[in-house]
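*Asks:* heads up, no residue letters with this:
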């Protein structure tokens, strides 16, 4: 697998699984950025999270592989600013300085489709799929730069 220069930021729900967009990028394009940040956003049950409690970095057990997991915590009254939060990271915690001015941001999305399996009543499937389309624009919500954000999607049958 080829490593390309730069920083890639993959938003993911947690660190237990690899982001879908990261897996697809490696499988389809056969490349990985030199520096990879897997970022999970957590909303705390407080209005604001102090800056000194905002970020937790985990090297995932492998030193010098260029991949780190970052958990960013925000209060329920705060709007997550991903680039601004990543700028707070100490280069010693991320195996070197992140190239945030040129970083690429990757989002994963899942589109639900009605399948033949009898998992629920047909009208419930239609309602479930219809409500899945009522979502906020993730790139805008997380203050990601539009010109450097890639959204990769998958289909799942319900």
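*Replies:* Perfect, I can see it now. Small disclaimer: the values here were computed from a predicted structure and weren't measured.

*Asks:* CA only for contacts and neighbour counts going forward, please
*Replies:* OK.

*Asks:* mind listing the helices for this structure?
*Replies:* Assigned by DSSP state H, the helices in the chain fall at 20-24, 82-86, 122-132, 138-141.

*Asks:* Out of the ones you listed, which one sits most buried?
*Replies:* Among the helices of the chain, helix 20-24 has the highest mean neighbour count (mean count of other CA atoms under 10 Å), at a mean of 18.

*Asks:* quick one: the strands in this protein?
*Replies:* 2-11, 31-44, 55-58, 67-75, 104-113, 149-157 (DSSP state E).

*Asks:* let's bring in a second one:
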């Protein structure tokens, strides 16, 4: 059968094969690049528990700072930069992790508001730093301000005014590779894909006037 169908390749059958090969190349390049980026980012981020234990000497300023962050055990890069670059920290710091559930109870694509919030206090409630996990269904909006409002009042660290909160998005900016172009095509493809990701300010429904992007640079 393979020999019989192989003649169709030269008669135009190569087009879908080429398209499939290109799609596969893009998917594999993105997956490998993303995994490498996640590994490097986690290496740069300190342990969240250790960070909380060391901020007692940091000067605190009035206000609420919200840090969207995908990992439960590391410190957001933007939070690290706030302390390292400015030597200050807001009185209330809320680290928010958004978890998307693909299959919800009863096959519904939504998570009920009453089941969306999980609050984790880090160290003492006096440190003003708290971790909130927001669980949403795959058809729910990843609206951080709206979902975070469900957690307000869950302890003294969440006695906050979200209308005055500032949001800090962590980024790990990739610098263009300096290798020979024929040896770095995969790196350049990943860079192009990475730059075309959805704007997280829009994805998380963050107020642009109160959203700051901070992070680090990483040679690719």
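*Replies:* Done, it's in. Because the structure is predicted, anything quoted here is derived from the model rather than measured.

*Asks:* TM-score for this pair?
*Replies:* Taking TM-score structural alignment, normalised by the length of structure 1 as the basis, the two superposed chains have a TM-score of 0.91; 157 aligned residues with a CA RMSD of 1.9 Å.

*Asks:* just to revisit the earlier point, and the helices of structure 1: which comes nearest residue 154 of structure 1?
*Replies:* Minimum separation from residue 154 of structure 1 across these (CA to CA) falls at helix 20-24, 8.6 Å.

*Asks:* okay, the strands of structure 1 in TSV with mean neighbour count and distance to residue 17 of structure 1 next?
*Replies:* As requested, these are exported to TSV (neighbours: other CA atoms under 10 Å; distance: least, CA to CA, whole Å):
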stretch	mean neighbour count	distance to residue 17 of structure 1
strand 2-11	19	12
strand 31-44	19	10
strand 55-58	16	14
strand 67-75	22	11
strand 104-113	18	13
strand 149-157	13	16
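
*Asks:* Using TSV, please lay out those strands together with distance to residue 25 of structure 1.
*Replies:* Formatted as TSV, those follow (distance: least, CA to CA, whole Å):
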stretch	distance to residue 25 of structure 1
strand 2-11	11
strand 31-44	7
strand 55-58	22
strand 67-75	15
strand 104-113	9
strand 149-157	9
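
*Asks:* can you tell which of those strands is closest to residue 135 of structure 1?
*Replies:* Comparing those by CA to CA, strand 104-113 comes nearest, at 10.8 Å.

*Asks:* what span of structure 2 lines up against that closest one?
*Replies:* Counting by TM-score structural alignment, strand 104-113 of structure 1 falls onto residues 166-175 of structure 2.

*Asks:* with structure 1 superposed, average distance for the matching stretch?
*Replies:* Once the two models are superposed, stretch 166-175 of structure 2 sits on average 1.0 Å from its counterpart in structure 1 (mean CA distance after the TM-score superposition for structure 1).

*Asks:* show me the contacts for the residue positioned nearest the centre of structure 2.
*Replies:* Compute the mean C-alpha point of structure 2, and by CA atoms, centre = their mean the closest residue is residue 70, 4.5 Å away. Going by CA atoms under 8 Å, 6 or more residues apart in numbering, residue 70 of structure 2 touches 96-99.

*Asks:* which one of the residues you listed is nearest residue 158 of structure 2?
*Replies:* residue 96 (12.0 Å).

*Asks:* what residue of structure 1 matches up with that closest one?
*Replies:* In structure 1, the residue matched to residue 96 of structure 2 (TM-score structural alignment) is residue 39.

*Asks:* wait, doesn't its match sit right on residue 10?
*Replies:* Yes - counting by CA atoms under 8 Å, residue 10 is a contact partner of residue 39 of structure 1 at 6.0 Å.

*Asks:* circling back to that earlier point, please name the residues that touch the match of residue 96 of structure 2.
*Replies:* Residue 39 of structure 1 neighbours (CA under 8 Å, 6+ apart): 9-14, 69-72.

*Asks:* cool, and residue 118 of structure 2?
*Replies:* Going by CA under 8 Å, 6+ apart, residue 118 of structure 2 touches 132-134.

*Asks:* Alright, calling it a day.
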